[in-house]
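**Q** fold the stuff below for me.
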Amino acid sequence: MIELKSAEEIGRMAVTGQFVGELLAELKGFAAVGVNLMEIEHHARGRIKERGAESCYWDYAPSFGRGPFRNVLCLSVNDAVLHGLPHDYVLRDGDLLSIDMAVGIDGWVADSALSFVVGTPDPEDLKLIEATEVALEAAIVAAQPGGRLGDISAAIGEVARTYGYGVNGEFGGHGIGRTMHEDPHVANSGRPRRGMRLDPGLTVAIEPWFCRSTDKIRFDDDGWTIRSADGSRTAHSEHTVAITAGGPRVLTRRPGQTTEPAAAA
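**A** I've put the predicted structure just below:
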């Protein structure tokens, strides 16, 4: 079931989104060559506890995975792209790190992710990250009231093709609000002017992710960590977005990012 949120409820989600955006920016600054992934995880746990927020990941137990997830972050390195388990790994120069987090505050959830290179970047990694960011912005611009869900998906797929990347159809974005995962599913490729109508009050997490040289994935033995099937680098960008009568409202912008996307043409 899809629940349309009121302006007041979207405002409450925006409070959560601001915290998520600020913490992701802080974690990006905290991550550096020589830092252990578990240090990043514990730093986030401390900030979430201080804020009185609740992690949506802790005890998360979907159909995949082995046992409930017992961390507050997904930390995915290099060829890992989604659901990476924080573990005893020290970041090395040139590592590509994706951080994904979702928390709830006073019953309202926001979800966001970003990718970046620690230390010396490979230009191909920067291109890959840029592609996910450009795709995310294109999808946000396409998330106009009165439009269709396929407009969002088509925008992501078009950017992927422009950059020369394939799109995996197994995992994508999702509705969000009172819980982390709600209807509808937001695919990362699709046809414009198709699918459900984008009515004001719909809130979704839009999350393009690409692998450098494949659209196939594999799971680690932990049942959680998803990697590119061929071992190539990966990247992931995500924002929580509300459809409003005045256009898309991004709820998880990080400090220094513009508040809203450019208007649709």
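
**Q** can we go C-alpha only for contacts and neighbour counts from here?
**A** Noted.

**Q** in stretch 74-93, what counts as buried?
**A** Neighbour-count burial for stretch 74-93, with 16 or more other Cα atoms under 10 Å as criterion, is recorded at 74-86, 91-92.

**Q** go on, stretch 112-130?
**A** 112-119, 125, 128-130.

**Q** helices - which of these land there?
**A** Using DSSP state H, the subset of these located in helices is 125, 128-130.

**Q** what ranges does this protein have for its helices?
**A** Under DSSP H, the chain gives helices at 7-30, 37-51, 123-142, 149-163.

**Q** distance of Arg191 relative to Ser55?
**A** Here Arg191 is placed at a distance of 34 Å from Ser55 (Cα to Cα, to the nearest Å).

**Q** please give the structure of this sequence too, so both can be compared:
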Amino acid sequence: MVELKTPGEIEAMAAAGAVVARALTAVRDAADVGVRLVDLDEVARGVLKDAGAASPFLGYQPSFANSPYPGVVCLSVNDAVLHGIPSRYALQDGDLLSVDCGATLDGWTGDAAISFCVGRTGEQDARLLERTAAALQAGIDAAVPGARVGDVSAAVGAVARTAGYGLSTDFGGHGVGHTMHEDPHIANDGRAGRGLRLRAGLTIAIEPWFLAGGVNAYRVDDDGWTLRSTDGSRGAHFEHTIAVTEDGPRILTR
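**A** Predicted structure coming up:
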């Protein structure tokens, strides 16, 4: 069921989104050569605690997972692109790190992700990061009243195809509200003019993730969570929670 939010409820979601934004900023500031992923998870936990917010990630176990998620952020390095579990891996110069974070505050949830390189950023990584971020913006720009879900999906997918990157529709954007994953599903590719019509009050997460090698396939690690490219190429992941409004899309996790 798709639930439309009132202006007051959107403001409450923006408060949760602000916590997510602070957590992502804190993790990015702390990410450096030699820093372990578990330490970055602790940084995010501190931000959530200070804000009085809970993590929708911690203990989450969807149908595809064989165990509850153990962290408050997903930390995916290099050829891992989604759902990476915080481990004792120490970041190295040039690593591409994707950070996905959520926060629930006063019963409302925000969800967002960023990707960046630790230390040096190579030319190919810079292009991958720029194009994935551009796809997120293209999807946001398409999320206006009267448009359809397929318009958002098509806008994201067009950027990947033009750049020659791999993408998958298995995991993508979704509704957000009282919980982290609600209807509708927002695939990262699709046909314009198809799907649910967008209305003011709809709150969704748009989250492109692209694979640099151009292969659409991925594999799942033995941990049951981490998604990696099958060809070993690097991945990037960006996400914002937005509200569809009569004045245009409003980013709630900026």
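
**Q** can you pull the TM-score for these?
**A** Here the superposed chains carry a TM-score of 0.98, computed using TM-score structural alignment, normalised by the length of the second structure; 253 aligned residues with a Cα RMSD of 0.8 Å.

**Q** still on that earlier bit, need the helices of the first structure in CSV (columns: distance to Asp230 of the first structure).
**A** Listed next are the helices of the first structure as CSV, based on distance: least, Cα to Cα, whole Å:
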stretch, distance to Asp230 of the first structure
helix 7-30, 27
helix 37-51, 23
helix 123-142, 16
helix 149-163, 18
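
**Q** closest one to Asp59 of the first structure among those helices?
**A** Closest approach to Asp59 of the first structure among the helices of the first structure (Cα to Cα): helix 37-51, 14.0 Å.

**Q** ok so, going back, between Arg191 and Ser55 of the first structure, which has more neighbouring residues?
**A** It is Ser55, of Arg191 of the first structure and Ser55, that has more neighbours when counted by other Cα atoms under 10 Å, with 23 against 15.

**Q** I figured Tyr60 of the first structure was touching Asn71, is that so?
**A** No - Tyr60 of the first structure is beyond contact range of Asn71, at 9.3 Å (criterion: Cα atoms under 8 Å).

**Q** tell me which of the two has more neighbours.
**A** Neighbour count, other Cα under 10 Å: between Tyr60 of the first structure and Asn71, Asn71 has more, with 22 against 15.

**Q** residues in contact with Met196 of the first structure?
**A** By Cα atoms under 8 Å, 6 or more residues apart in numbering, the residues touching Met196 of the first structure are 148-150.

**Q** pull out the buried residues from those.
**A** Looks like the contacts of Met196 of the first structure have 148-150 buried, using 16+ other Cα under 10 Å.

**Q** so which of the residues you listed comes closest to Glu39 of the first structure?
**A** Nearest to Glu39 of the first structure, judged by Cα to Cα, of those is Leu149 at 38.4 Å.

**Q** ok, the closest one - contacts?
**A** Contacts of Leu149 of the first structure (Cα under 8 Å, 6+ apart): 143, 186, 192-198.

**Q** now with 7 Å?
**A** 194-198 (Cα atoms under 7 Å, 6 or more residues apart in numbering).

**Q** which residue packs closest to the counterpart of Leu167 of the second structure in the first structure, ignoring adjacent ones?
**A** When the first structure is aligned by TM-score structural alignment, Leu167 of the second structure is paired with Val167. Sequence neighbours aside, Asp215 is the residue nearest to Val167 of the first structure in space, at 5.4 Å (criterion: Cα to Cα, 6 or more residues apart in numbering).

**Q** any idea what the one you found aligns with in the second structure?
**A** Using TM-score structural alignment, Asp215 of the first structure pairs with Asn216 in the second structure.

**Q** ok, that match - contacts?
**A** Contacts of Asn216 of the second structure by Cα under 7 Å, 6+ apart are 166-168.

**Q** most neighbours out of those, which is it?
**A** That'd be Leu167 among the contacts of Asn216 of the second structure, by other Cα under 10 Å, with 27 neighbours.
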